[in-house]
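Novice: just coords:
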């Protein structure tokens, strides 16, 4: 694809991004319906079902980039998607429009997902800065991160079923989104699962096209593969998250929207091990440097903004979004300026 005309590479990239967006818009209501039939909470459905499916473009880009010998693109796509996904919550906050999105997200399981994600991102930064070590053809650090992500998913899932505290209505009268029960979905579980699997397959195939076209674009233009992976590919592969959380917010399934983002980020960090398995040479985090460490820390700080918002549950807004969303947006812009100095 590298030898193709630049306009055709851009056309493939845009077509693949459009396919990912279209499939993502249809995912949220179906995952919500599957969660309802299986009687699992919105936060858990968003984390496990929606988060896992919307991580398929990252799986495709990580695998193809690593096999193709471009491990930095794979790593920066995963870390970039983690930061971009948090940025998407700010966009969803604008769509919500009536106040801070976190003021109506009241389940402690969602908060637990955010805290666990922050701990794993801090671990990634530590491993990048201290160096990774090969173990059975993989990095010891990526193995630890993958196991940590699996443990985090298990903890969050069990936390969903525990009543550690019961949220009360805040001063503005906001209540949990689960208070209002929607009408039961009449579609069969089998049909919902089949359609959802088909949408996931479309996202996976389009994700491969996104990876290949972005890699070719970087090679043709001479741009940094690190910045291309962290920004361009990350935004493109995060389109399912954007479309699905916007759909969830419009349907007033707020726990599902935030759970999607936090859950996707846990899956993204787990995919670092996939990058290690697919790549040849030293561990992928051993090849990473200050740019990647800053990316992990940026995602950690942005997650922290929304975690504070989940704790505060204040309805104050600025620029049509909550203070936490505005803080995450400013952090992202500042982080991009700082990371540009370390891009190579």
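Specialist: Cool, got the structure. Just so we're clear, the structure is a prediction, and the values are computed from it rather than from any experiment.

Novice: hey, let's count contacts and neighbours off CA atoms from now on
Specialist: Fine.

Novice: the helices in this structure, which residues?
Specialist: Assigned by DSSP state H, the helices in the chain fall at 6-38, 42-44, 51-54, 56-67, 71-96, 108-130, 140-161, 189-221, 225-227, 234-237, 239-250, 254-278, 290-312, 323-340.

Novice: counting contacts, what elements does the third one pack onto?
Specialist: With contacts taken as 3 or more Cα pairs under 8 Å, 6 or more residues apart in numbering; DSSP states H and E, helix 51-54 sits against helix 189-221, helix 254-278.

Novice: can you do 7 Å?
Specialist: On a contact count with 3 or more Cα pairs under 7 Å, 6 or more residues apart in numbering; DSSP states H and E, helix 51-54 meets helix 254-278.

Novice: ok and the helix it packs on relative to helix 140-161, angle-wise?
Specialist: 160 degrees (axes from the mean of the first three to the mean of the last three Cα atoms, to 10 degrees).

Novice: off-centre distance for helix 254-278?
Specialist: Taking the mean of its C-alpha atoms, helix 254-278 sits 6 Å from the chain's own mean (Cα atoms, centre = their mean, to the nearest Å).

Novice: also this one, for the comparison:
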């Protein structure tokens, strides 16, 4: 095996290991905070956990924007929403369908689709995301976090061991390990894409989006293993919203992001479709199902296949 390829694989595997361990620490810290302050798992997942797991998307899109790679900045945000919903939520529902408060998820769903409509209208009207819309998206992000945390006291405050300072430090260390691990995975995945001669936008919508969504995947798997499915679902919903309002908002505020509407319309349609498949049944029944998981995974498989053919 070529030494460069072997090194690439080794760093890729190291990144995966850091994701798993960092995600484990991060989830434990998040659960501690939820119990300490009586905040529901879904809400803590949709705010604190989502901010941590969205750091890779934020870094990649901001860097891409300032270095003139608008295709990656756009593709990473939309691709991550599709990946989070169709692949990660699909796998989560297939492994363990979760029951959640319909009122809690309704709030998250309303915020997401409001942001998605704003994002789409901006692409149609302005041909991209100008600074004005970027600033509006960031304002939306702040309002969402404040409103959600203020209305998130659905659980009973519990006695927990340990100190706030210790848990916060551990959460930061866990988030750092997740972030660094995801960078190792993304950078080495991108190297494979270069060797395969895959277009930038396609790489962003699939490989980079999948790589920067690995924190969400690690968090989802670990949360499910610990039987905290609501935290996993909340993380996915929060991360999806943050990809639109925080990641795209900040990138567009730094450098306005042009969008070629005819070429991205199919991506936006897929984004709306998979979010509807994920959220509507839960809004109606108050729980997910394995059938949803299968539909979402099939949608992601068809989407990825279409991009590469």
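Specialist: Yes, it's here. Computed from a predicted model, the values in this text were never measured in an experiment.

Novice: overlay them and tell me the TM-score.
Specialist: Scored against TM-score structural alignment, normalised by the length of structure 2, the superposed chains reach a TM-score of 0.85; 305 aligned residues with a Cα RMSD of 2.9 Å.

Novice: including distance to residue 178 of structure 1, could the helices of structure 1 go into CSV?
Specialist: Output for these, formatted as CSV (distance: least, Cα to Cα, whole Å):
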stretch, distance to residue 178 of structure 1
helix 6-38, 11
helix 42-44, 8
helix 51-54, 19
helix 56-67, 28
helix 71-96, 17
helix 108-130, 13
helix 140-161, 13
helix 189-221, 21
helix 225-227, 40
helix 234-237, 29
helix 239-250, 13
helix 254-278, 8
helix 290-312, 16
helix 323-340, 23
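
Novice: export those helices to JSON lines and tack on mean neighbour count?
Specialist: As requested, the helices of structure 1 are exported to JSON lines (neighbours: other Cα atoms under 10 Å):
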{"stretch": "helix 6-38", "mean neighbour count": "20"}
{"stretch": "helix 42-44", "mean neighbour count": "28"}
{"stretch": "helix 51-54", "mean neighbour count": "26"}
{"stretch": "helix 56-67", "mean neighbour count": "26"}
{"stretch": "helix 71-96", "mean neighbour count": "27"}
{"stretch": "helix 108-130", "mean neighbour count": "21"}
{"stretch": "helix 140-161", "mean neighbour count": "19"}
{"stretch": "helix 189-221", "mean neighbour count": "20"}
{"stretch": "helix 225-227", "mean neighbour count": "26"}
{"stretch": "helix 234-237", "mean neighbour count": "28"}
{"stretch": "helix 239-250", "mean neighbour count": "26"}
{"stretch": "helix 254-278", "mean neighbour count": "28"}
{"stretch": "helix 290-312", "mean neighbour count": "22"}
{"stretch": "helix 323-340", "mean neighbour count": "18"}
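
Novice: of all those helices, which lies closest to residue 183 of structure 1?
Specialist: Closest to residue 183 of structure 1 of those is helix 6-38 (Cα to Cα; 10.2 Å).

Novice: which strands and helices sit next to that closest one?
Specialist: Looks like helix 6-38 of structure 1 contacts helix 189-221, helix 239-250 (3+ Cα pairs under 7 Å, 6+ apart).

Novice: could you rerun that using 8 Å?
Specialist: For helix 6-38 of structure 1, the packing partners by 3+ Cα pairs under 8 Å, 6+ apart are helix 189-221, helix 234-237, helix 239-250.

Novice: mind checking which of these is nearest residue 293 of structure 1?
Specialist: helix 234-237 (16.2 Å).
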